[in-house]
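Novice: I would like to see how this sequence folds:
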Amino acid sequence: MGPWLRLARLIDTLNERVGRTVYWLVLVTALLSAFTALIRYALHASSNAALELQWYLYALIFLLAAGYTLKHDGHVRIDVLFARLTPRAQAWIDLVGGLIMLLPMALIMVWLSWHSFALSFATREMSPDAGGLARWPIKLAIPVGFALLALQGIAEIIKRAAFLRGKIPDPRRTGPEIDQPAHLPGEVV
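Specialist: Okay, here's the model as predicted:
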């Protein structure tokens, strides 16, 4: 299990670094949004390139941070039942869900989006709008983002398997005991 856990740590480190870099894109996007609004209303001018760049940055934030979000258990789940299960049952659900849902979906998205990027890159696709940006860089972000998500899915599967084998503590929490049900925050036990 040792080499697998080292691989999981490497993937965690990669997505942590990407996620912390993406934090800055949020600031850049906010500043760009304010700038385009200021120019539009103060000078009655606009730029298709600036608007497209704003959309590209939004896309980059969501695509590139998907693995980081999974690492920090930030994706939406239906916690009505899940939160009431024991950590071991939760780990089994995460493990099976990662194997039969997350990894296949992410890998299919990498595979399907790669062709679109390759075609866009080969033809040097540009926005049809006047002054618009090249399309291939943002199309590259799709397979890259899903690849980062797939990698993090592998890391999470490794960690859940290690937890279930008793090799590491519960990777989702440090609080409740392993066989005690998890409760919602603020819930009276």
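
Novice: CA atoms for contacts and neighbours, from now on please.
Specialist: Fine.

Novice: and the gap between the residue nearest the centre of the chain and Leu85?
Specialist: In the chain, the centroid-proximal residue (Cα atoms, centre = their mean) is Ala66; its distance is 0.4 Å. As for Ala66, its distance to Leu85 is 25 Å (criterion: Cα to Cα, to the nearest Å).

Novice: then Gln152?
Specialist: In this view, Gln152 and Leu85 are 23 Å apart by Cα to Cα.

Novice: pretty sure Thr69 contacts His75?
Specialist: Yes: the pair Thr69 / His75 is scored as a contact, 6.2 Å apart, by Cα atoms under 8 Å.

Novice: quick one on the thing from earlier: quick one: the residue nearest to the centre of the chain and Pro143 touch, right?
Specialist: No: assessed by Cα under 8 Å, Ala66 is found out of contact with Pro143, at 11.9 Å.

Novice: still on that earlier bit, okay, Gln152 and Leu85: which has more neighbours?
Specialist: Between Gln152 and Leu85, counted using other Cα atoms under 10 Å, the more crowded position is Gln152 (29 against 18).

Novice: got a list of what the more buried one touches?
Specialist: When contacts are counted by Cα atoms under 8 Å, 6 or more residues apart in numbering, Gln152 touches Ala8, Ile11, Asp12, Asn15, Gly67, Tyr68, Leu70, Lys71.

Novice: I'd like the structure of this one too, to check against the first:
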Amino acid sequence: MPNIIKSYVRGVDALNKFTGLVTMHLIFLMIGLLLYSSISRTIFDTPINSVVTISQFLMSAYYLLGGGYSMQQDAHVRMDLFYSRWSPKGQAGADAFTSIFLVFYLVVLLIGAISSTVYTIEVGQKTRTLIQYPLAPIKIIMTLGVVLMLLQATATFFKDLAKARGVTL
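Specialist: Alright, predicted model coming up:
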């Protein structure tokens, strides 16, 4: 494999690893927020109206930004009818082949995400809750998550292609 591809794979892997390790801590922030809300509601009888909305935003960011890291760590769900019986080179070849479809799907998803983000920013779209939060930040995070996943999918494609050829990246 050319050095540019090796550098690309290393760079994308580092970026998604950093993003995934930072993002995984959002779950603790969400748990703390929900715990605080529960305590304030039951003990102090002062409910916080926006906790659910903020928790949904945090969970969305957690899910969307962690996709590339999940793919990099091979932590996603795989249907395994025949796959486990194949050789590592055969598995890598099948993974490289199916990555083409994943990249196509992610490109279409990215086009939709960009369109949705631009619309949200132009219109000033907000949540339909008591406190109307702007949706632009979560839409930007959504688009960034799709970009990270697309970058990781192409890096994984190159790794699988190299593995199918018997080369390690």
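
Novice: quick one: TM-score?
Specialist: Overlay of the two chains. TM-score (TM-score structural alignment, normalised by the length of the second structure): 0.93; 168 aligned residues with a Cα RMSD of 1.4 Å.

Novice: name the SS class of the residue nearest to the residue nearest to the centre of the first structure when sequence neighbours are not counted, please.
Specialist: Once flanking residues are discounted, Ala66 of the first structure sits nearest to Leu149: 5.7 Å by Cα to Cα, 6 or more residues apart in numbering. In the three-state summary, Leu149 of the first structure is assigned as helix, counting by DSSP: H, G, I helix; E, B strand; the rest coil.

Novice: quick one: residues contacting the aligned residue in the second structure for Leu53 of the first structure.
Specialist: Counting by TM-score structural alignment, Leu53 of the first structure lines up with Ile54 in the second structure. Applying Cα under 8 Å, 6+ apart, one finds that Ile54 of the second structure lies in contact with no residue.

Novice: which helix or strand lies directly C-terminal to the helix with the most length in the first structure?
Specialist: Longest helix of the first structure, by residue count under DSSP state H: helix 2-42. Once the chain leaves helix 2-42 of the first structure, the next helix or strand it forms, by DSSP states H and E, is helix 48-64.

Novice: report the mean distance between that next one and its aligned residues in the second structure.
Specialist: Following the fit onto the second structure, the mean deviation recorded for helix 48-64 of the first structure is 1.0 Å by mean Cα distance after the TM-score superposition for the first structure.

Novice: what helices or strands is the helix or strand just after that helix leaning on?
Specialist: For helix 48-64 of the first structure, the succeeding helix or strand toward the C-terminus, using DSSP H and E, is helix 66-71. With contacts defined as 3 or more Cα pairs under 8 Å, 6 or more residues apart in numbering; DSSP states H and E, the secondary structure elements packing on helix 66-71 of the first structure are helix 2-42, helix 136-164.

Novice: quick one, which of the ones you listed is packed in tightest?
Specialist: The highest mean neighbour count among those belongs to helix 136-164 (a mean of 22), with neighbours defined as mean count of other Cα atoms under 10 Å.

Novice: roughly how far is that one from the heart of the chain?
Specialist: 8 Å (Cα atoms, centre = their mean, to the nearest Å).

Novice: how big is the offset of it relative to the second structure?
Specialist: On the superposed models, the aligned residues of the second structure are on average 1.0 Å from helix 136-164 of the first structure, with distances taken as mean Cα distance after the TM-score superposition for the first structure.

Novice: show me what contacts Pro137 of the first structure?
Specialist: For Pro137 of the first structure, the contact set (Cα under 8 Å, 6+ apart) comprises Phe121.

Novice: so stretch 130-139 of the second structure corresponds to what in the first structure?
Specialist: Under TM-score structural alignment, stretch 130-139 of the second structure corresponds to residues 130-139 of the first structure.

Novice: the matching stretch: end-to-end distance?
Specialist: Note: stretch 130-139 of the first structure ends 19 Å apart using Cα to Cα.

Novice: try stretch 62-71 of the second structure
Specialist: End-to-end distance of stretch 62-71 of the second structure: 14 Å, with Cα to Cα as the criterion.

Novice: what's in contact with it?
Specialist: If you take Cα under 8 Å, 6+ apart as the criterion, stretch 62-71 of the second structure is touched by 16-17, 19-20, 23-24, 26-27, 76, 141-142, 144-146, 148-153.

Novice: try 6 Å this time
Specialist: Residues from elsewhere that reach stretch 62-71 of the second structure, judged by Cα atoms under 6 Å, 6 or more residues apart in numbering: Asn16, Lys17, Gly20, Thr23, Gly145, Leu148, Met149, Gln152.

Novice: got a markdown table for the residues you listed, with distance to Phe158 of the second structure too?
Specialist: Listed next are these as a markdown table, based on distance: Cα to Cα, whole Å:
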| residue | distance to Phe158 of the second structure |
| --- | --- |
| Asn16 | 16 |
| Lys17 | 17 |
| Gly20 | 21 |
| Thr23 | 25 |
| Gly145 | 20 |
| Leu148 | 16 |
| Met149 | 14 |
| Gln152 | 10 |
